[in-house]
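S.K.: Below is the sequence, then the predicted model.
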Amino acid sequence: MSLHGLAFVVSPSINFSNALAIQYLGLLNSKNRGSKSNHILAIEFDTILNIEFEDIDDNHVGIDINDLHSIKSHSAGYYDDRNSSFQNMSLISGDAMQAWVDYNGEDKKISVTMAPIKMAKPKRPLILISYDLSTVLKEPSYIGFSASTGLVDSRHYILGWSFGMNKPAPMINVNKLPKLPRQGPNPQPKLLAITLPIASATFVILFCGVFITIVRRRLRYVELKEDWEIEFGPHRFSYKDLFHATHGFDNKNLLGAGGFGKVYKGVLPSSKLEVAVKRVSHESRQGMKEFVAEVVSIGRIRHRNIVQLLGYCRRKGELLLVYDYMPNGSLDAYLYNNELKPTLSWDQRFRIIKGIASGLFYLHDKWEKVVIHRDIKASNVLLDTEMNGRLGDFGLARLYDHGTDLQTTHVVGTMGYLAPELVCTGKASPLTDVFAFGAFLLEVTCGQRPVNHSSQDSPGVLVDWVLEHWQKGLLTNTVDARLQGDYNIDEACFVLKLGLLCSHPFTNMRPNMQQVMQYLDGDVPLPELTQMDMSFSIISMMQDEGFNPYTLSSYPPPGTSVGTISNISGGR
């Protein structure tokens, strides 16, 4: 396993307290990346392909100027002096390596060279680029190293470093370099070999005296673990660690509860990482191997608008999913609990909408598999420290290879977000996610739940209510009154129309998420909606198919997921 790697850094400051870990390598954050005021030169040795920074692959060296988006990069390796052929090197191999960084101020050229530890410096550099660093670096500057951090242990060995400014980088004397850290147990000294049998015998006697107590304590942490789970390695958490992290799943650490279980805040004992632990019940072993395999696969997704799924644990009749902890909680708390949370501004809402659209586009089109989330709603959108929206809760998600046919499954999701074709055919697709995203757009803009019959003043079915106001030319009357008119009218009307378009009962009328991103980014204008286009409401469509949403929406309550965990595992 590997995290994002490490970097050689030249910086005017040694204060990186505002920097983020993981893909930001402890150097920058989402706000200051790309700023000329950073005055940072970094040579990254990156081991994960990050779409956000347009990485070329998951094993490359890059030259970074004030940003994690490399101005030039190359797959890790070196050019053989004998025949000029390129020899690939694996940054996560655990092998020791050496690297040289040169800058010639007169020619304004930066070069990066690397090689195995016992090889002389190759004549041809791995990367060579012209760049005037006098416009970047400040005096004085510090030279050092930075690396990503996280839950997974990671080792990268570049033991020999050499940096030359306006002169060739000095040669590296490999004989003076430290040895690689030892992996595995240390050899036993002779004294230990003598005393170990005596100590072992003593231990056996003591063990017999406390055997019953130990067994009783361990029963508290008994897990369900089968042979096929060995391949998932560090994605499997121990129940004991999760139990202690949440103080025994104490209600004081309860973050929320839904149709599939409760979510607790926890701090992992070893790494001190804050996590969110979701406990869900599973009644059947059918399909559990496939379900866990998909959980682990989803755990490899890296995107700034998707909550990181770190792993899982199984114990008796329950499954525990472990996520990154989002300190500002879920979006629905800001939309509906005004006594406890401040009202979100329109700028914040619009940024959250664009972020969730970006994450959903990545799941549908950009990742190695097609991920259908199946439960997009405000309560599954979490807010990070900067109030950016992140799509979370992948307990219902399904994975497909690109270009394959979708399979029929049990209907799961949340009332008000279910596309009519999903209810009628049982086939979840990217366009059923688009339908739910349309309901989400209306929910965020109007501050109303998609289905709400709690009072006469409630809009009932939100999409029909917004459609009715649009047909009457009163679309702005549906915008959340708590904004008190302080919003961009053009943007709000645009989002409402886009929500209606995404919520269209006919799939051929809905855009895909790539088109949605083009609309939101202003690259393509939103199609003009006509009365004919929107003449079929979601309610009439579903009733024509023999499905009464009013009846089903009354139980369970609006906003609650429908289905069971056995449905999930059994349908895979």
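M.R.: Great, that's in hand. Residues are numbered from 1 along each chain as shown.

S.K.: all contacts plus neighbour counts: C-alpha atoms, from now on.
M.R.: Fine.

S.K.: which SS class is residue 62?
M.R.: strand (DSSP: H, G, I helix; E, B strand; the rest coil).

S.K.: residue contacts, it?
M.R.: When contacts are counted by CA atoms under 8 Å, 6 or more residues apart in numbering, residue 62 is found next to 43-46, 70-74.

S.K.: Next up, a structure to set beside the first:
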Amino acid sequence: MKFRPLFLSLLVLVFVWSVASQESGFTYNGFQGVSLTLEGISQITPNGLLMLTNQSRQQQGHAFYPFPLQFKNPSDGNVVSFSTTFVFAIISQYPDLSGHGIAFVISPSRGLPGALPSQYLGLFGESTVGRSTNHCFAVELDTIQSKEFFDIDNNHVGIDINDLKSFRSAPASYSMDHSGGRWQNLSLISGKQMQVWVEYNGLNTQINVTLAPFNVPKPDISLLSVSYNLSEIMLDTMYVGFSSSTGSVLTSHYVLGWSFELNGPAKALTLSQLPKLPRVGPKQQSKILTIGLPIIVPVSVSIAVLGIIFIVRRKRKFAELVEDWELDYGPHRFKFKDLYIATNGFRDTELLGIGGFGRVYRGILPSSRIEVAVKRVSHDSRQGMKEFVAEIVSIGRMRQRNLVRLLGYCRRKGELLLVYDFMPNGSLDKFLFNQPMCTLNWSQRFRIIKGVASGLLYLHEEWEQTVVHRDIKSSNVLLDSEMNGRLGDFGLAKLYDHGTDPQTTHVVGTVGYLAPELIRTRKATPCSDVFAFGAFMLEVACGRRPIEPQGSAEDLILVDWVFSCWSKGAILETVDPNLGSTTGYVVEEMDLVLKLGLLCSHTLPSARPTMRQVVRFLAGDAPLPDLSSPLGLGVSGLLGEGFDDFATSYPFPLDKTFTQSSIAESLLSTGR
């Protein structure tokens, strides 16, 4: 008899497991009172709409059914048949532009680790996209053409398997013609309700995706129909839900109803019971105003005159320079009025710093409350402005964790305003020079060096075009809230297609970081960026600027000084004294950084490593080459070939008794 309680407990557990295992589906005609797992900015509105994203820039939202579902048949390990249908709507502030789309997703967990907004749709991130370990299946309703993922257009439906490079995709459309000859296009960002059906047949491993307008019966012809065995990627139990993201355009993504079923077709939604979308367009005019208008006309005339005067003055105050070619860049252009309000009228209290090309202000955008940094750059000439803005907009599409995002721009009268992400800890140089407020330890410095190297590798090789930054230095490396280094200030960056030859241009940059060949060729290349990165590594490790105007002739130029110490077998004597003795840093890491800085500073571009090699050296994935052979380094290299051309740009005496010190002093006096 004493075994009876144990037997009864086991019986109850078996019963509970049996009931849970029979959970095969659900139907939501609206989401009022429904318990979903919400992440990001997703929410359920009071009238029962599932709002995945609101009108916020660069955000993401997730919504998942809270319980896992048994997708695999225990007897054979194959994914069983399943079906889902849902009604969605995408409402954008512009009729022709949107902030990315919605994805129905089946995932091993309700969280999507490392997921990013914008083109990543909140599904994956830079380090997870394309990995087989994701075990994710998704159907995307994508409203932006991301070339890096080979999207067919900016209005398509795609089947994604562990990746955002769709396994199969098609333009958003539907057909009620059984012959398949007439397809009618649908605009995903029309703001209208549409219905989607996603079906998987476990027997013949067939995936069908169908799209149709609201209130139109399900078409017999699927928009996408492919054969793929999901048993190869899905786990035994999975979660189902939605993911969505926004970019630079204010967009809201809604799901109005959702039905899901295992081992059978999803139950049809009762469309008449679905919640209503928010009103789109201008509100109706007040009746009180309509009735009272004839009475207040005499008073309103005088008020109108004063108002016109006020408006004219205000328009002059916030006047912008907009040309026809800029209409294509609408989502990337900020209103001067918004930037003026964000920075409190560009008051000195909001001033973050003053550089060689303008002032930088802290601001909070009035619409989204996003904290930004606004750089005011003067431009007296319109020559090349169209090409420059095109490059600014192109750079604004880059996404990498070690780059400061360039959110957009504004043009007004004689100035250009560039809008960046705000970095709360400011620039790195403030933590290295002139009695810093606090000293960065070696672990932080080494992490910053590796982070900037990763960002440069992305610019040089991993983005859709080659980007040469042209102004790498500690003052252009900004620190986020966790003291991670991010390369910023893309005002001088140049872009060109991979495999092509960069165009000749003006020599720009900062003295001490300029590669010697720039004076001769006037072509900025990844090699010239590597030279500047070498100088950057040395200043972080040594706590000194590339050129010290107060230094002696022997240690005036940082690269030459480090090289001299290395040649005497005493390279660690150059370490920043603020780091203390060898107990304050990892000797092997410091030795690597100093020697790699020298290698990157070689006067011969062909002798410098690529940024991919630099990243491998810093990660310990490859040994550093032997530096036993003599190196041509630093400003000394300017004394060789191309020196005459350099002299025409930086005037100093061309006599036979000049020294490196006199050259450096002249360079410093001319600035950039």
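M.R.: Everything's here; your move. Because the structure is predicted, anything quoted here is derived from the model rather than measured.

S.K.: hmm, back to that, a markdown table please, covering the contacts of residue 62 of the first structure and showing distance to residue 193 of the first structure, neighbour count and secondary structure.
M.R.: Shown next, in a markdown table, are the contacts of residue 62 of the first structure (distance: CA to CA, whole Å; neighbours: other CA atoms under 10 Å; DSSP: H, G, I helix; E, B strand; the rest coil):
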| residue | distance to residue 193 of the first structure | neighbour count | secondary structure |
| --- | --- | --- | --- |
| 43 | 47 | 21 | strand |
| 44 | 46 | 24 | strand |
| 45 | 43 | 24 | strand |
| 46 | 43 | 28 | strand |
| 70 | 54 | 20 | coil |
| 71 | 57 | 12 | coil |
| 72 | 55 | 15 | strand |
| 73 | 52 | 23 | strand |
| 74 | 50 | 16 | strand |
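
S.K.: isn't residue 124 of the second structure right up against residue 113?
M.R.: Yes - in terms of CA atoms under 8 Å, residue 124 of the second structure counts as a neighbour of residue 113; the distance is 7.5 Å.

S.K.: When the two are compared, which one has more neighbours?
M.R.: Remark: of residue 124 of the second structure and residue 113, residue 124 carries more neighbours, 23 against 14, as counted by other CA atoms under 10 Å.

S.K.: what about the more buried one, distance to residue 537 of the second structure?
M.R.: 32 Å (CA to CA, to the nearest Å).

S.K.: cool, residue 558 of the second structure as well?
M.R.: 11 Å.

S.K.: Neighbour count: these two, which is higher?
M.R.: Between residue 558 of the second structure and residue 537, counted using other CA under 10 Å, residue 537 has the larger neighbour count: 27 against 24.

S.K.: Quick check: the more buried one is in a strand.
M.R.: No - assigned with three-state DSSP, residue 537 of the second structure falls outside any strand and is helix.

S.K.: can you tell me which residues contact the equivalent of it over in the first structure?
M.R.: Matched by TM-score structural alignment, residue 537 of the second structure corresponds to residue 441 in the first structure. Contacts for residue 441 of the first structure (CA under 8 Å, 6+ apart) come out as 353, 495-496, 498-499.
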